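In: Model the following, please.
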Amino acid sequence: MDTHRTRAAHDIGAANQNALRRTLRAEYDFIVCGAGSSGSVVAARLAEQPEVSVLLLEAGGDDRAETVDIPAMWPLNLGSARDWGFSGQPSPALGGRRLPLSMGKGLGGGSSINVMVWARGHREDWDHFASESGDLAWGYQSVLGYYRRIEDWQGAPDGRRRGTGGPVHVEQPAAPQPAARAMVEAAGHMGIPVFDSPNGRMMEGPGGAAIAELRIREGRRQSVFHSYVHPLLHRPNLTVLTGALVTRVVMEGASAVGVEVLLDGTLREVRARCETILSLGAVQTPKVLMQSGIGPEDELGRHGIRTIQALAGVGRNHQDHLAFGCTWAYRKAEEVGGGGCEATLYWQSDSRLRKPDILQCQLEFPVPAPVEAGIETPEHGWTMFAGLAQPKSRGRLRLSGPNAGDPILIEPNSLSEPEDVATAFAAVEMCREIGNHQAFAPLVRQEVAPGSRDRREMADFLRNSAVTYWHQSCTAKMGRDEMSVVDHELRVYGIERLRIADASIMPRITVGNTMAPCVVIGERAADMIGRRHGLAQAGTGADAVS
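Out: Presented below is the predicted three-dimensional model:
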């Protein structure tokens, strides 16, 4: 589509949405709360059926900004109005530090402010989902079918694992920067397998190194909202409201009948004839559940909230990818390609593992360390984020009050498990070995962080430099035990007509960035909702469960 036609389509969609906002109805067939990487998919797939009315609610603003559009500008979104700007409670294992926990706020959610890395998760992740839920449709073979539906993959054909013609454009950088090529070369010299793609065979074994796959098309970032919802904004059956903060689920007995939403400074109630879907993310989803009377009885009772459904797991099992910035100074200034992340690596700290437990995302610019680390950032350089792909530490969320304006208290509990500390040591040492390899000699002047340290000093570095990938998840997990919040069809236990579709339903965080798995969660949710209500299935139908 050329520029003029694209602009015309955008103008038509915007005019339609303005009209729909002015004539907001009291009831819709489906209400989807949150326009992030899962909610955008659910709303779009349901709205593909012209007879179905869909309301998509987003607390943040629109996605019309250079910082959303231009790959190199994504860091400017952090700390802005497009970021919820959460902060963890002081963490004892991090010397009392509070971790910044950014999360996307606005159309596209995290996919509008992230690095745009497309990482589909490991085979073992999805088979674990299937085991925990008791549903093989969550397993790897089924999920491959979903990815074939989802993707418009621009690389080498792989009919079993990759899709073409789907809504999600995925490509590798055509000319990766020297630092990205050097990282892959150095990993290969160390005996780590090198692959053409990080999302094919590489995610079926111990891991490897590869040039990253990105959601960038013709130099522009592609959010999930842009790919799924934007083409449907002209439709009369899809209403998208920004600046709409969902405050609670409206209940009648044990049935969800809609939501209360703060819109233009006024609390309004909107009803859902069929279902309400929470896709608010792993912080806001459990907050809204608890403030609606769904959650741990003791937590609700502390704030005078009447328990409608006691679910001990709401807000528990919090997980995130923790990272430690290893930084090198360049000999001279180098260009930054794409969003700055053009190479990635997954590997094992122990060969007996069945999947990678180390995640490394390379950034082609020097990332400032937390002030507690006492490390000066070089003017020109690059940072390798040595990360925990499968952390064992578990955190939780608590309420500070019963109202929407009361902040949520996030206790990440990072590095509280000794196994995570041991893996962090291994991850940092692996990254140091890669970054100091001869392959980087033409580029790098010196290692800045962490440098050579004894074990005690390295432990200080880990504690003081730890940050997160902002992949918060697992706080309303899918499963069959007493801590599970949703069943295999993402229905909230004990509540009718209420589902959750976002990263909070993960039983365990996936290996790698979480955007792509969230798209799968959205597709799965839309399929299950469609079957429940007799709607035509999206995409390739049977192929998704082959």
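In: C-alpha only now, for contacts and for neighbours.
Out: OK.
In: Please tell me how far M183 sits from T344.
Out: 8 Å (CA to CA, to the nearest Å).
In: Does the host helix or strand of E523 pack against any helices or strands, and if so which?
Out: Taking DSSP states H and E as the criterion, the element that holds E523 is helix 515-532. For helix 515-532, the elements it packs on are helix 39-47, helix 140-150, judged by 3 or more CA pairs under 8 Å, 6 or more residues apart in numbering; DSSP states H and E.
In: To compare with the earlier structure, here is another sequence to fold:
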Amino acid sequence: MDQNTHDLNRHENPAPTRHEVSDDFDFIVCGAGSSGSVIAARLAECGDARVLLLEAGGDDVAESVRDPAQWPLNLGTSRDWGFVGEPAPELCGRRLPLSMGKGLGGGSSINVMVWARGHKEDWNHFAAEADDEAWGYESVLGYYRRIEDWRGPPDAVRRGAGGPVYVAQPRSPQPIAEALLNAASAIGIPVFDTPNGELMESAGGASIAELRIRDGRRESVFGSYVRPLMSRPNLTVLTDALVTSIIFDGKRATGVEVLVNGQRRAFTARCETVLSLGAINTPKVLMQSGIGPKDELKAHGIPVVQHLPGVGRNHQDHLAFGCTWAYRKPEGVGGGGCEAKLFWKSDSRLSQPDILQCQLEFAVPSPAETGLETPAHGWTMFSGLAQPKSRGRLRLSGPNTNDPILIEPNSLSEPEDMAAALAAVELCRELGNSDAFTPLVTSEAAPGTRDRAGMIDFIRKSAVTYWHQSCTAKMGRDSMSVVNNELKVYGIESLRIADASIMPRITTGNTMAPCVVIGERAGDLIRKTHGLAVLSGVAPFA
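Out: Down below sits the predicted model:
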């Protein structure tokens, strides 16, 4: 392992240089984010299985990572891939910034740390698409019981204790968070003790958020899963290691080519290679390696290894519209700034909530196109689409590593999304202008009173995303599916995908927690395939 990686654990022995890292491993996991970190740890627990975890970014020791309140400072830096969407016609031609974590921990090292487990109907949809009840809600509850170290009221059915993932609600939420719950209750929206219990089996409700913050410090997924195992000789973690392509022997993946500090290296995986590069880079690497829509690959001179037309299609994200109010006086900000959540339906006939509202305890500037001024002190409700119907796609701009991926979010292209957006913003305004907030705010700064045409204009010009890109290499059984129920890439041996790209549709709420489940599920599948057992004398996370 390299010195930078080993410095993350002060109890390490002196580390070998990068030149001493072997070229051969049993398993290669590409990407140290919220799924890849889990997989690498679960495999490294097992006997002598030699595991290589590759991360294109750097370490996670900066104060801007460790201090939850500083997460916005990472946006646009080397810790952010900094993707930008293509001009979106339904957003007045705007290009959406699409941030994504780059570095150990991935998004879990730069996000707002909200732990949102997904609705019951999300997971049952996964199971139906995969024809596998192991992806269903009852099974996933078992995974969450294994994963969590929940520091709230015990719930033997829905919550776990003693797992690797510390989850807690803020001890003393800011008054603005309590005001949201009071406002919701006043208009008949149920208030729950937690957003991840009964609420995610119901029509919706409001709750104080659950966060990955311990003693005022961020808890990344890498920190929870991989760091405790860094001294194990069978685990190698390389940072500044950009995966450029998959190596094949016929239709079998045998490893990957990687730029390590700019130097090209090839690593071999004796058993399996796993892509956990996220919903943008996973399809890019697949396509540039010859897996994807054959017409697009041929147009860029890429030899076709496996025609899979669904690679890069089905792109989904949570779109949001910032509704802002001015404070009477400056108010405090708790944790990462998000301490309250609300989920609701735009139409009572729906099977699950399609409105997602995250309250930020500071005023977020609206895009310049809105022409709206941001108060010096205030709060913003990101009123968003939990179940968007619009689907985007990714396209290659060229065959080379440095050729950028073209992201077409296609936001608000389906009329159902505009209808849901209008309902979401109106609900947000009803809440924010209610008596519950009167002691704290003076006026509504955005969007303000508008007719329908004016509100549609605001929605098109103010739309941003939650940076929950997903679904671009989906799990399923139809012709557009990329992986099967065991996350194996169709038509290719020894290659799996495990990250947000495999979601058939986006989950309700922030995507970090579902990505941990995907990592756990992948770990179980791989261990079963290769008959791996946890090394005697080493306590498993479960």
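In: So what does E379 of structure 1 match up with in structure 2?
Out: Superposed on structure 2 with TM-score structural alignment, E379 of structure 1 falls opposite A376.
In: so where do the helices sit in the stretch 1-150 of structure 2?
Out: 3-6, 36-44, 63-66, 120-130, 137-147 (DSSP state H, counting those that start in this stretch).
In: in the third one, what counts as buried?
Out: Using 16 or more other CA atoms under 10 Å as the test for burial, helix 63-66 of structure 2 gives S64, V65, R66.
In: now do the last one
Out: In terms of neighbour count (16+ other CA under 10 Å), helix 137-147 of structure 2 has its buried residues at Y137, V140, L141, G142, Y143, Y144, R145, R146, I147.
In: Superposed on structure 1, what's the mean shift for it?
Out: Averaged over the aligned pairs, helix 137-147 of structure 2 sits 0.2 Å from structure 1 after superposition, using mean CA distance after the TM-score superposition for structure 1.
In: okay, and that helix goes to which residues in structure 1?
Out: The aligned range for helix 137-147 of structure 2 is 140-150, by TM-score structural alignment.
In: any chance of the helices of the stretch 1-150 of structure 2 in TSV, plus distance to I208 of structure 2?
Out: Formatted as TSV, those follow (distance: least, CA to CA, whole Å):
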stretch	distance to I208 of structure 2
helix 3-6	36
helix 36-44	27
helix 63-66	22
helix 120-130	19
helix 137-147	19
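In: which one of these lies closest to A445 of structure 2?
Out: Evaluated over these, closeness to A445 of structure 2 peaks at helix 63-66, with 29.2 Å, by CA to CA.
In: Can you list the helices and strands that that closest one packs against?
Out: Using 3+ CA pairs under 8 Å, 6+ apart as the contact criterion, the neighbours of helix 63-66 of structure 2 among helices and strands are strand 217-218.
In: hmm, who's touching the strand it packs on?
Out: Contact partners of strand 217-218 of structure 2, identified using CA atoms under 8 Å, 6 or more residues apart in numbering, comprise V65, R66, D67, P68, S109, M113, R212.
In: let's see 10 Å
Out: The contact list for strand 217-218 of structure 2, computed with CA atoms under 10 Å, 6 or more residues apart in numbering, reads 63-69, 71, 108-113, 211-212, 335-336.
In: Give me the distance between the aligned partner of I518 of structure 2 in structure 1 and V52 of structure 1.
Out: With TM-score structural alignment as the matching criterion, the partner of I518 of structure 2 in structure 1 is I521. Distance, I521 of structure 1 to V52 of structure 1, by CA to CA: 21 Å.
In: If you count surrounding residues, which of those two has more?
Out: I521 (27 against 14; other CA atoms under 10 Å).
In: Do you have the helices of the stretch 151-300 of structure 2 handy? List them.
Out: With DSSP H, counting those that start in this stretch as the definition, the stretch 151-300 of structure 2 shows helices at residue ranges 175-186, 221-225, 278-288, 294-299.
In: List the buried residues of the first one.
Out: Taking 16+ other CA under 10 Å as the neighbour-count basis, helix 175-186 of structure 2 is seen to contain the buried residues P175, I176, A177, E178, A179, L180, L181, N182, A183, A184, S185.
In: In structure 1, where's the longest strand?
Out: Taking residue count as the measure and DSSP state E as the definition, the longest strand of structure 1 comes out as strand 266-278.
In: Now that strand on structure 2. Mean distance?
Out: Once fitted to structure 2, strand 266-278 of structure 1 is off its aligned match by 0.4 Å on average (mean CA distance after the TM-score superposition for structure 1).
In: Which positions in structure 2 sit opposite that strand in the alignment?
Out: Aligned by TM-score structural alignment, strand 266-278 of structure 1 corresponds to residues 263-275 of structure 2.
In: What of stretch 486-503 of structure 1?
Out: By TM-score structural alignment, stretch 486-503 of structure 1 lines up with residues 483-500 in structure 2.
In: And stretch 304-312 of structure 1, what's buried?
Out: Neighbour-count burial for stretch 304-312 of structure 1, counted by 16+ other CA under 10 Å, picks out I305, T307, I308, Q309, A310, L311, A312.
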